[in-house]
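J.: Turn this into a structure:
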Amino acid sequence: MSQALQNASVFLIGTLFSLYILAVLLRTLLALSRADFYNPISQFLVTVTNPPLRLLRRVIPPAGRLDTAALVLALVLQMTQTALIALIHGVGVPPFGLFMVSVVELLRQVVWIYIISLIIQAVASWFQAGGALGRNPGLELLDSLNRPLLNPIRRMLPSTGMVDLSPLVAIIGLNVVLIFLGAL
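T.: Below is the predicted model of the structure:
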């Protein structure tokens, strides 16, 4: 296979699988954080991810509030993406190695979702006029997503007036988690 075709194939597989895995992970994380189900972005994620999840939920029950069918779907998609990219590069990956690499990659993606959402929420808060958070469906979801992560930090940090340092502390902690995941 020519180098250009190989690179294009890896790019397309990586992009398409990553976008769908992102949708599944976001749906799962938003459900765990009890975000507004009727938010337009939540509805988009439900619509996009519902067809395979409807089938999986017939055989994989939820574990409390955790949507195990969505996690299994994300894991299978990540394993498929990794296997296809390895196949394009002509590298064989043993099943257990494929499983472990996929689990670590999903964990990294979850950490990056939180890092990026915290940065967006923090920057948006600088431009927020008169508490317009509830009027923007995207910022409303970010607040719902990040609140379970930020509230314990806010309780531990001393009050600094109008400056909220909890996103900074959370991002530092999440980067430490990324360092440990990178070591795996």
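
J.: CA only for contacts and neighbour counts going forward, please
T.: Will do.

J.: just checking, what packs against the strand or helix carrying Leu174?
T.: Per DSSP states H and E, Leu174 falls inside helix 166-183. With contacts taken as 3 or more Cα pairs under 8 Å, 6 or more residues apart in numbering; DSSP states H and E, helix 166-183 sits against helix 95-126, helix 137-156.

J.: for comparison, sequence B:
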Amino acid sequence: MGQDPITLIIRTLGEIYVFMLVLRFLLQLARADYYNPISQAVVRLTQPPVRPLQMLLRPRGRFDASPLIVALVVKAVTLLLIFQLAGALAQASINPLQLLIFSAVEVIDTILTIYFWAVIGAVIISWISPDSYHPAPQLLLQLTEPLFALARKVIPPIGGLDLSPILIFLVIQILQSQLGRLLAF
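T.: Next up, the predicted model:
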């Protein structure tokens, strides 16, 4: 907890922007409503660094890897700045491959964390206000529905009870524990 305030600010800003970039990718992948005000805000905030890469890579259908690549770069730069502030660069050189792998693992962990909280939100919304017209619940349900549909293929609803969130939570926890092991090496 005794962290340098500048390091905390850099880490927080980097993680927020990586979150926005990953969310943009996931919303595109889930074919969420592009005209939803929240989607529009995410696109507007992430468009400046993504646009040049989109021109270079040309998205294929709904799969646009540009936000993920920018998220990877932002994560790597954030980590590099944090290591530099901590004085780690003065003691030893940082292997660029290790930095790239660590950044990729962190981006994957961000994807899993977004889905974890989105599934919790979707479950709560389904109990409280399943037919809400507010943009946030609609976007949340659009983001999680492809994941629920995939899980329902494995565990179909039993007597009207949908157990797919439990399977999703289990898979996310297993994947995150394995990512933690990967970082330990």
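
J.: Which among the helices and strands packed on helix 166-183 of structure 1 is found nearest to Pro40 of structure 1?
T.: helix 137-156 (7.0 Å; Cα to Cα).

J.: Pull out the buried residues from the closest one.
T.: Buried residues in helix 137-156 of structure 1, counting neighbours by 16 or more other Cα atoms under 10 Å, are found at 137-147, 149-150, 153-154.

J.: distance from that helix to structure 2 after superposition?
T.: Helix 137-156 of structure 1 differs from its equivalent in structure 2 by a mean of 1.4 Å after superposition (mean Cα distance after the TM-score superposition for structure 1).

J.: and that helix, what does it pack onto?
T.: Using 3+ Cα pairs under 8 Å, 6+ apart, helix 137-156 of structure 1 sits against helix 3-32, helix 40-56, helix 95-126, helix 166-183.

J.: Would you mind giving the residues in structure 2 matched to it?
T.: Here helix 137-156 of structure 1 aligns to structure 2 at residues 135-154, judged by TM-score structural alignment.

J.: Relative to structure 2, which residues correspond to the helix holding Leu174 of structure 1?
T.: With TM-score structural alignment as the criterion, helix 166-183 of structure 1 aligns to 164-181.

J.: Tell me the gap between the matching stretch and the middle of its chain.
T.: 14 Å (Cα atoms, centre = their mean, to the nearest Å).

J.: As CSV, the helices and strands packed on helix 137-156 of structure 1 with mean neighbour count would be great.
T.: Shown next, in CSV, are these (neighbours: other Cα atoms under 10 Å):
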stretch, mean neighbour count
helix 3-32, 16
helix 40-56, 15
helix 95-126, 16
helix 166-183, 15
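
J.: Not counting the match of helix 166-183 of structure 1 itself, show me its contacts.
T.: 105, 109, 112, 116, 119, 123, 147-148, 151-152, 155-157 (Cα atoms under 8 Å, 6 or more residues apart in numbering).

J.: Need the counterpart of Arg44 of structure 2 in structure 1.
T.: So, by TM-score structural alignment, Arg44 of structure 2 is matched to Thr47.
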